[in-house]
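Asker: One predicted model, sequence on top.
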Amino acid sequence: MEQTSTAIGLMSGTSMDGIDVALLRTDGDTVVERGPAGGFAYDAGFRDRLKQGLVDATAMTQRDQRPGSLSKLENDLTLRHAEAVAAFLQQNGLSSADIDVIGFHGQTVLHRPDDALTVQIGDGPLLARQTGIDVVWDMRANDLENGGQGAPLIPAYHAALARGAADTHGLVAPVVFVNIGGISNVTFIGAGDTLVAFDSGPGNTLIDQWVEAHAGIPYDQGGMIASEGSILPALAERYLSNSFFTATKRRSLDRNDFAPPQGRDADLADGARTLAHVTAAAILKSAGHLPERPATYIVCGGGRLNPVIMGDLASLAKQDGAAVLAAEAVGLNGDSMEAEAWAYLAVRALRQLPLTYPGTTGVRQPVSGGKHAAKPRIG
């Protein structure tokens, strides 16, 4: 059996609300021992800087360009990640010597898979120097260079979790993991660990943008605003009739691929309610591209905390004879799963195991990836 490593995963997702940190002990394959996790929120001013970074990134045509605010933003983002690692270690009575590697996602500022271009800002060598821990970062690029979409990367970890959950919770197969972050994605685990995965549509990003623009708050906590509204069928259909859902080739999404409604399209509550329905219905529409009809959906990511989204998803899935479970119902942590995945993928990368597969990103053959920054050597 391969030796296990203690890894920390760092995730800053498309919602741009903060840094998720998780500890994992793993061999990057079958052994997965989940440890503590935590979250470190960005202040409002830094979130505004990240949003400006998305605007500045639209000028990029090469991955190493850093126009406008991006160079300074990359440096400051990396330092915030280093601070999050230090705080996490202190909270859990650990030191840098206890950690073998950090899996560092960085912040996606541009994702154009059709142009083989994806950009996650984050300085791996700087993070290694600041933390005194080896860092694996930039794990999407090699997939794109080999014909893939560069996303999703988490399916390899989902497969490992599904094996454990099937053993302990007797899940009815086929099992599909659904991650509802800014963008939603699905991972289908079939017989013999067959993996099929793709982005399924807008997740929280439309709702977040809608309530921020019209209520001045970053997200609809607990679906409270949506629960006061009604679904507007014409507005919902405008999203659900998008050619993304019928295209034979699955493609990965950027948060800008679906724009939020205009203010004249709905009032605050009806807009939030309709977008919550779109989030759920998009998952079921995209599931039609899977090789078999799912029997069990396991939901992670921030969207699982919105009972309006979960209610719609459960109702739509029931019509297809499937059950919907939050990650916690099968002993998993739906908040930290992406960060855990980045820890798992870092160990896989060090072992040169595949991170992506033809069935998950469209890559020509299974490929590994990532860059390795070694911690400073003393003496």
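Answerer: Here it is on my side, so go on. Residues are numbered from 1 along each chain as shown.
Asker: only C-alpha atoms for contact and neighbour calcs from this point on.
Answerer: Will do.
Asker: measure Ile19 to Ile154 for me?
Answerer: Distance of Ile19 to Ile154, given as Cα to Cα, to the nearest Å: 17 Å.
Asker: hmm, I was thinking of Leu70
Answerer: Taken as Cα to Cα, the span from Leu70 to Ile154 is 26 Å.
Asker: With neighbour numbers in mind, choose between these two.
Answerer: Ile154 (25 against 22; other Cα atoms under 10 Å).
Asker: Give the closest residue to that one in space, chain neighbours not counted.
Answerer: Spatial nearest neighbour of Ile154, chain neighbours left out: Ala341 (5.9 Å); criterion: Cα to Cα, 6 or more residues apart in numbering.
Asker: from memory the one you found sits against Gly9, does it?
Answerer: Yes - under the criterion of Cα atoms under 8 Å, Ala341 lies in contact with Gly9, with a separation of 6.9 Å.
Asker: also this one, for the comparison:
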Amino acid sequence: MIKDEYNVIGVMSGTSLDGIDIALINFKLNNSWSFKIIEAETIGYDEQWLRKLIDLVTYSDEVLSKLDIEYTLYLSDVISAFIKKNNISNIDAVCSHGHTALHRPENKLTYQIGNLPILAQKIKQTVICDFRVQDVELGGQGAPLVPIGDELLFQDYDYCVNLGGFANVSTKINGIRIAFDICPVNIVLNKYVSKFGIAYDDKGALAKEGTLNNDLLKKLNNLQFYKQNYPKSLGLEWVNATMLPIIDACSLPVKDVLRTVVEHIAIQITQITNKTECDSVLVTGGGVYNLFLMSRIKALSENSIKIPSTQIIEFKEALIFGFLGVLKLRDENNCLASVTGAIKDHTSGKLYLG
């Protein structure tokens, strides 16, 4: 329905596996879009779900299909609990990303679990989901999808960088929005810090204690992906096949791995943002809390690094997937060909009625 105000729930689960981000957002259109995050929380995965999700790329089609149903039902419970807890009514739609199981756009394949029609039936709400598939069918990368939100909700910033499982960037060049994945972040850092029996490196303290290994740093910075032109995107498969073997072959102490990967991340990000003189680089995502990583990014940056409110740091992706759903309801383009490489701008996502 075309109107000037919407209440939606945005739901996002990223590759860093820190949980399901869920947010109730109000969007208003008055010449330009504005938003307010009304309620938001992250539902952490228990050990059982972490074990299932961390190995998704290794599963057979049959196992993945069964897990898709199981995860969709789990997601319906999480969303229903959020709605009940916050006494939410009058929702235009629940807009859910699902959780990426496979992402191989070069093979016309992207698969997010949790996007089955049963989700709408269980939560008794209109659901908009599966935002990536159509873009891949149209020759795009199916990622990143957040830049339409950067374009319409965060236009005051020259660059928008998100530090999640992967770092991605969005900016305008000659008036055209472009975006792409930069490099792995938490998906690699969390893997190695797990050897200490912890989920993440709090404030980057362990990485800070490590010694920079220049040989590994050079090998990582020379990876072919960084020489490719955009549009381009990364997935867990690439990390497992390309990056981890290089790191493991060096047989370094874990703290040295963390220190070197942090430097690699900071170099790759600032190589992008330093290309043009600008006023501000907005940085969001869980990686912002890695204070050592942020210190290295700031040290190498030639531009002003801006960190927004905690709400936006933690829930920007849930916010924007909510916004993608609003654009879908309005039958307006929510996926930009200039970003993904698809043959045209388009309105992506599947709509299921509850």
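Answerer: Cool, the structure landed. Not measured: the values here are computed from a predicted model.
Asker: Please list all residues in contact with the residue nearest to Ile154 of the first structure.
Answerer: Contact partners of Ala341 of the first structure, counting by Cα atoms under 8 Å, 6 or more residues apart in numbering, are Gly9, Ile154, Tyr157.
Asker: quick one: what's aligned to it in the second structure?
Answerer: The equivalent of Ala341 of the first structure in the second structure is Ile320 (alignment by TM-score structural alignment).
Asker: could you point out which element follows the helix or strand containing the residue nearest to Ile154 of the first structure?
Answerer: Ala341 of the first structure is part of helix 337-350, with elements assigned from DSSP states H and E. The helix or strand immediately downstream of helix 337-350 of the first structure is helix 358-361, counting by DSSP H and E.
Asker: which bit of the second structure covers that following helix?
Answerer: Mapped onto the second structure using TM-score structural alignment, helix 358-361 of the first structure covers residues 337-340.
Asker: quick one, helices of the stretch 1-150 of the second structure?
Answerer: 47-54, 61-85, 118-123, 133-137, 147-153 (DSSP state H, counting those that start in this stretch).
Asker: In the last one, which residues are buried?
Answerer: For helix 147-153 of the second structure, the buried set under the neighbour-count rule, 16 or more other Cα atoms under 10 Å, comprises Pro147, Ile148, Gly149, Asp150, Glu151, Leu153.
Asker: could you dump these to TSV with distance to Ser348 of the second structure?
Answerer: Rendered in TSV, the data for these read as follows (distance: Cα to Cα, whole Å):
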residue	distance to Ser348 of the second structure
Pro147	14
Ile148	12
Gly149	14
Asp150	17
Glu151	17
Leu153	18
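Asker: before we move on, the earlier item: would you mind measuring from the residue nearest to Ile154 of the first structure to Ala323 of the first structure?
Answerer: Separation of Ala341 of the first structure from Ala323 of the first structure (Cα to Cα) stands at 24 Å.
Asker: The equivalent of His111 of the first structure over in the second structure: how many residues sit nearby?
Answerer: Under the alignment defined by TM-score structural alignment, His111 of the first structure corresponds to His103 in the second structure. Burial of His103 of the second structure, expressed as a neighbour count using other Cα under 10 Å, amounts to 25.
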